[in-house]
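Q: make a model of this:
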Amino acid sequence: MCGITGFIQWSGDLTQDSQILVKMTETMSDRGPDASGTWISNPCAFGHRRLSVIDPENGAQPMIVHDDDDVYAICYNGELYNAAELRSELVKRGHHFRTHCDTEVLLVSYIEWGPACVDRFNGIFAFAIWDSVREQVFIARDRLGVKPLFYAYIDGTLIFGSEPKALLQHPKMEPVVGPEGLAEVFIIGPARTPGQGVYKDMKELRAGHAMIFSRDGLRSYAYWRLDSHIHEDSVEETAAKLRELLQDTLERQLVSDVPVCTLLSGGLDSSALTALAVQYYNRTNQGQVHTYSVDYVGNEKHFKSHAFQPGADAPFIQRMVEELGTQHHYIEFDTPELVESLNASTLTRDLPGMADVDGSLYLFCREIKKGATVAVSGEAADEIFGGYPWFHREEMLNSGTFPWSVAPDMRASLLSPEIREWIRPLDYLGDRYADAVREVPKLRGETGQQAKMRVMSYLNITRFMPTLLDRKDRMSMGVGLEVRVPYCDHRLVQYVWNIPWEIKMTGGREKGILRKALEGVLPDDVLYRKKSPYPKTHNPDFLAAVKQQMLDILDDPSAPILPLIDKNKILEIAASPEASSNLPWFGQLMSGPQLFAYLAQVNNWLKTYNVAIR
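A: So this is what the prediction gives:
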């Protein structure tokens, strides 16, 4: 895993801009702590920071291949899980390899098949390739958007990078945010609209998309989309197929030349991956699997059950550790650390994020990095299999908006009247929801309820899931840890997409078909446990700290957030009983403490990045 960046322009001498490229590259030293490289050859400038996972000795980038007089160069972030099969096929086609790394496999695949190479990849990736034969740069991102890629096309120059901070080092890119960007921050969040970079002129290459930049201009296109068709497998056949896919996916993703661990919450998704990893390690004599979990000081005392977090994780974590015999590492954070992490996580993401959930994940990954370089996570199973409460509540299914944004009026009320009038947040939200629904690949003949569930699944896979993947990538790579997400294998996602809702609900339970597929893999009490999300703190000290932080910001006349918000409304919320609650009342996903933490993140972002609003 790595960080990539660069720029391409068809006029001028780019060698004069080498210091710009170096600055862009060095912004991502946390993503790639092991090595750094740059390459400039008109009209192309590539930069790379490396986290060594496969073939540490020979995988330096940017990687250059000379084929007679032709030149191909690549900067690449990701992993190809079918690199061995691709290498074998390419050798049969006459190609020779000088390394064992998947970077060379990807580049030679492009040399052999051109832009169509992406159709053959199983993996997570974002890369750019300079092709002197076609005189073009080819840029692509993996099908589910696990790896990030931002870009800007300004005055004939294409600028790109794994993170916005890299682009912001280019002199043509300014930290300006307009009405759409503010709407993304205040009304769409936490699920950013696909393609939106928030900063003016900055975009995100959408998942499953590629771009070609040549002298004829810039063209982007989708090379992969979810495909709707009739599911013909029985319940038994579906469960067997799921287990086969999940096992194959996980075993591919356990390959590494550096230590690998799993994240274990005691829930269905992470426990299943850990159990399958233990089976694989036992079968291949690779020793003991290391597992990690996170919690907070005082949570045992202060935890209160609710629909979005029905039970504590700790007893189930211990249950799985004893069942599987893993080497477990309990990580625990106290309130002061968590409050301090809010700023670090904002700078890591280059945007305000998911408040304490971002911060704690950043701290968690930082601790894991001390013992491992690669971790396996159960991210995305709920979006794919329908595990969230909003899949099962009629009022959310019929809300006419994103289920994580069902309190838009409350969100809009936080804004100053001038900003509300300028960005028209409710109209923006409605337009983005309508855009998402229009995209859904419908299946002819589906009933109203089936069609409704397909829409809900699409919203989760294409809107909410990318937010969690972005969080996972940025917080983990911010400390040089690679996190792999087996549930995001495109074969698995495509297969589950077409499983009818009644089969997904096998046994009358959410994610019922996944539970059936894992029978015999997990003990029944874990197999049938209710979903519990990534843990957050329930300590009232956190509320007190972030509320006071926000009140201090409101008292600071120079605070950049003040012109954007309704100060009196925030003060009113701070004095309300809801503000003291850890229940998700503010737009379903945000509690009172998280609201104050988020607004503080927004202020810190505006101040640190010197963001101009216009």
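
Q: please make it C-alpha for all contacts and neighbour counts, starting now.
A: Will do.

Q: just give me the neighbour total for Phe150.
A: Applying other C-alpha atoms under 10 Å, we find 23 other residues in the vicinity of Phe150.

Q: distance of it relative to Leu168?
A: 11 Å (C-alpha to C-alpha, to the nearest Å).

Q: common neighbours of those two, please.
A: Shared contacts of Phe150 and Leu168, defined by C-alpha atoms under 8 Å, 6 or more residues apart in numbering, are absent.

Q: contact partners of stretch 579-599?
A: For stretch 579-599, contacts defined as C-alpha under 8 Å, 6+ apart pick out 306, 308, 342, 352-356, 403-408, 410-411, 538, 540, 542-543, 546-547, 549-550, 573, 578.

Q: which of these count as buried?
A: Among the contacts of stretch 579-599, those scoring as buried are 308, 342, 352-356, 403-408, 411, 538, 540, 542-543, 546-547, 549-550, 573, 578 (criterion: 16 or more other C-alpha atoms under 10 Å).

Q: before we compare anything, build this one as well:
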Amino acid sequence: MCGITGWVSWNKDLTRYPAILENMTETLAPRGPDASGKWLTANCAFGHRRLSVIDPAGGAQPMVRRREDDTYVIVYNGELYNAPELRRELESSGYSFRTTCDTEVLLLSYMEWGESCVDRLNGIFAFAVWDDNRRRVFLARDRLGVKPLFYALRDGELLFGSEPKAILAHPGFPAEVDAEGLAEVFALGPARTPGHGIYRGLKELLPGHCLTFTPEGASTRAYWRLEALPHRDDEEDTAEHIRWLLRDTLERQLVSDVPVCALLSGGLDSSALSALAADYYARTGQGTIDTYSIDYVGNDKHFRASVYQPNPDRPWVDRMREHLNTRHHFVEFDTPELVDSLRSVVLARDTPGMADVDGSLLLFCREIKKNATVAISGEAADEVFGGYPWFHRKEALEANTFPWAISTEARFGLLSPELAKAIRPEEYVADRYRQAIGEVPHLDGEDPAARRMREMSYLNITRFMPTLLDRKDRMSMACGLEVRVPYCDHRLVQYVWNVPWSIKSKNGREKGILRHALRGVLPDDVIDRKKSPFPKTHNPAYAQAVKRWVLDILDDSRSPLRPLVNAGQLRKLAADDLDSFQIPFFGQLMTGPQTFAFLAQVDTWLREYKVRLVL
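A: Prediction:
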């Protein structure tokens, strides 16, 4: 895993601006703490920060290969899980390799197959290839958008980077946000519109898309989308195929030249991956795998069950670590460091995020990085297999909006009248929902119930899942930790996407077919455990700390947040019991403390990035 950036211009001599490329590249140092590289010619400047995972000695970037008079240069962030197969195919076509890294496999794949190379890739990736002879740059992003890639087009120039900060480091790209950008922040929150970069003029290359930039201009195309196809397998064959896909995917993703661990919450998704990994380690003589879990000081006393978080993780973590005999690490955080992390999260994301859910993940990754460089995570299983409560609730299924955005009036009431008038949050969410529903592919003759469940799955995979993948990438890479997400294997996602809901929800359970597929892999009580999301703090000290923070902001006449919020409503909320303020948002109940933490993040973002609002 790495950080990539670049600048392509048809009207400037970029060799005159090495300092700009250096600044853009160094913003990504946390993503790649092991090495830095630059490549600079008149029209193209590439920068790279490296996190060494495969072939630490031979995989330096930017990587350059020449064939006759042609020069090809690549910067790449990601992992190819089918690199061995591609390598053998390329060798049979006459190519020779100088390294054992997948970067060289990817570059030679482009040289052999051109832009269609993306159709052959199994992995998580964002990359750019400069084709010197044809005077073009080709950018591509993996099918599910696990790895980020932002870009901006201006006056015959292309800027790109793994994170917005790399592009913001260019003097020609100021940190400006217009009404649409603010609507993304306040109306949609982290579940932003795919392709939207928040900052004015900034875009994110969509998952499964590629971009070509030449002197004639830029063009983008989709090379992969979810397809609606008839599902021919019966229930048992479906479970067997899912089990095979999971095992094959995980074993590909355990390949590494540096230490690998697994995240273990004691839930179905992470327990399954930990069990399969432990089995693979035992079969291949690699010993015992390390596992990690997270908790908070005081949660043993303050935990309160809810429909979104029915029970604490700790007893289930104990159950699984003993069952698998892993080398387990309990990581626990206290309120002061969690509050402090809210600022670090903004700098990692370049935008406001998911409050303490982000902050705790950042701290968690920082601890894991002390002993490992790669982690396996159960992210995305709920979106793929239908695990969230809203898949099973009549009011969510019948709502004409995103299921995680129901009952947002209370949140919108915290905006200032001026901001609400500028961004029209209800209209904005409705427009984005119509856009999403309009994209859904269907089968001819689908009955209304099947059609709606297909829509719900599509919304979760294309709108909510990117939120969590973005969070996982940004928090982990801010610590130089690579996190792999087996449930995002495109073969698995495409297959399960077409599984009928009657099979997917076997026995009337969320993720029913996954539970069935894991019989014999996990203990029955773990298989039957009710879904519980990433844990949050229940310590009242956290609520008091973020409340004081926001009240101090409201008392600061220089605060850039003040004109954007309804100060009276916020003060009233602060005077009440913060936990009484609960709305379904961000995949769980967004409580008063999380709302205050989010607003504190907005204030931090506007100050730290010196954001200029263009309304």
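
Q: closest to the centroid, which residue in the second structure?
A: By C-alpha atoms, centre = their mean, the mean C-alpha position of the second structure lies nearest to Leu469, the distance being 1.7 Å.

Q: counterpart of that residue over in the first structure?
A: Using TM-score structural alignment as the criterion, Leu469 of the second structure maps onto Leu469 of the first structure.

Q: quick one: distance of the helix or strand that contains its match to the chain centre.
A: Using DSSP states H and E, Leu469 of the first structure maps to helix 465-477. Per C-alpha atoms, centre = their mean, to the nearest Å, the displacement of helix 465-477 of the first structure from the mean C-alpha position of its chain is 3 Å.

Q: pull out the buried residues from it.
A: By neighbour count on 16+ other C-alpha under 10 Å, the buried set for helix 465-477 of the first structure is 465-477.

Q: on that earlier part again, which ones among the buried ones among the contacts of stretch 579-599 of the first structure lie within helices?
A: Mapping these onto helices (DSSP state H) picks out Leu342, Asp356, Pro408, Arg411, Pro540, Phe542, Leu543, Val546, Lys547, Gln549, Met550, Ile573.

Q: can the residues you listed go into TSV with extra columns for distance to Ala597 of the first structure?
A: Shown next, in TSV, are those (distance: C-alpha to C-alpha, whole Å):
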residue	distance to Ala597 of the first structure
Leu342	7
Asp356	7
Pro408	19
Arg411	15
Pro540	13
Phe542	9
Leu543	9
Val546	5
Lys547	8
Gln549	8
Met550	8
Ile573	13
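
Q: most widely separated two among those residues?
A: Of all pairs drawn from those, the greatest distance, 26.4 Å, lies between Pro408 and Pro540 (C-alpha to C-alpha).

Q: quick one, strands of the stretch 351-500 of the first structure?
A: 374-376, 482-484 (DSSP state E, counting those that start in this stretch).

Q: now the stretch 201-350 of the second structure
A: 203-204, 209-214, 217-222, 260-263, 290-296, 327-333.

Q: how about JSON lines for these, with distance to Leu347 of the second structure and mean neighbour count added?
A: Listed next are those as JSON lines, based on distance: least, C-alpha to C-alpha, whole Å; neighbours: other C-alpha atoms under 10 Å:
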{"stretch": "strand 203-204", "distance to Leu347 of the second structure": "18", "mean neighbour count": "21"}
{"stretch": "strand 209-214", "distance to Leu347 of the second structure": "27", "mean neighbour count": "20"}
{"stretch": "strand 217-222", "distance to Leu347 of the second structure": "29", "mean neighbour count": "14"}
{"stretch": "strand 260-263", "distance to Leu347 of the second structure": "24", "mean neighbour count": "25"}
{"stretch": "strand 290-296", "distance to Leu347 of the second structure": "22", "mean neighbour count": "22"}
{"stretch": "strand 327-333", "distance to Leu347 of the second structure": "20", "mean neighbour count": "16"}
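
Q: what would those strands look like in TSV with distance to Ala449 of the second structure?
A: Converted to TSV, these look like this (distance: least, C-alpha to C-alpha, whole Å):
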stretch	distance to Ala449 of the second structure
strand 203-204	33
strand 209-214	30
strand 217-222	29
strand 260-263	36
strand 290-296	38
strand 327-333	43
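
Q: follow-up on the earlier one: contacting residues for the residue nearest to the centre of the second structure?
A: Going by C-alpha under 8 Å, 6+ apart, the list of residues near Leu469 of the second structure reads Gly145, Val146, Glu379, Ala380.

Q: any idea how far it is from Pro207 of the second structure?
A: Applying C-alpha to C-alpha to Leu469 of the second structure and Pro207 of the second structure gives a distance of 11 Å.

Q: name the residues contacting each of those two.
A: In contact with both Leu469 of the second structure and Pro207: Gly145, using C-alpha under 8 Å, 6+ apart.

Q: ok, longest helix in the first structure?
A: Every helix in the first structure considered (DSSP H), the longest is helix 235-253.

Q: one step back: check the mean deviation of the helix holding Leu469 of the first structure from the second structure.
A: With mean C-alpha distance after the TM-score superposition for the first structure, helix 465-477 of the first structure departs from the second structure by a mean of 0.3 Å once superposed.

Q: test my guess that Ala183 of the first structure contacts Arg420.
A: No. If you go by C-alpha atoms under 8 Å, Ala183 of the first structure and Arg420 don't touch, sitting 9.2 Å apart.
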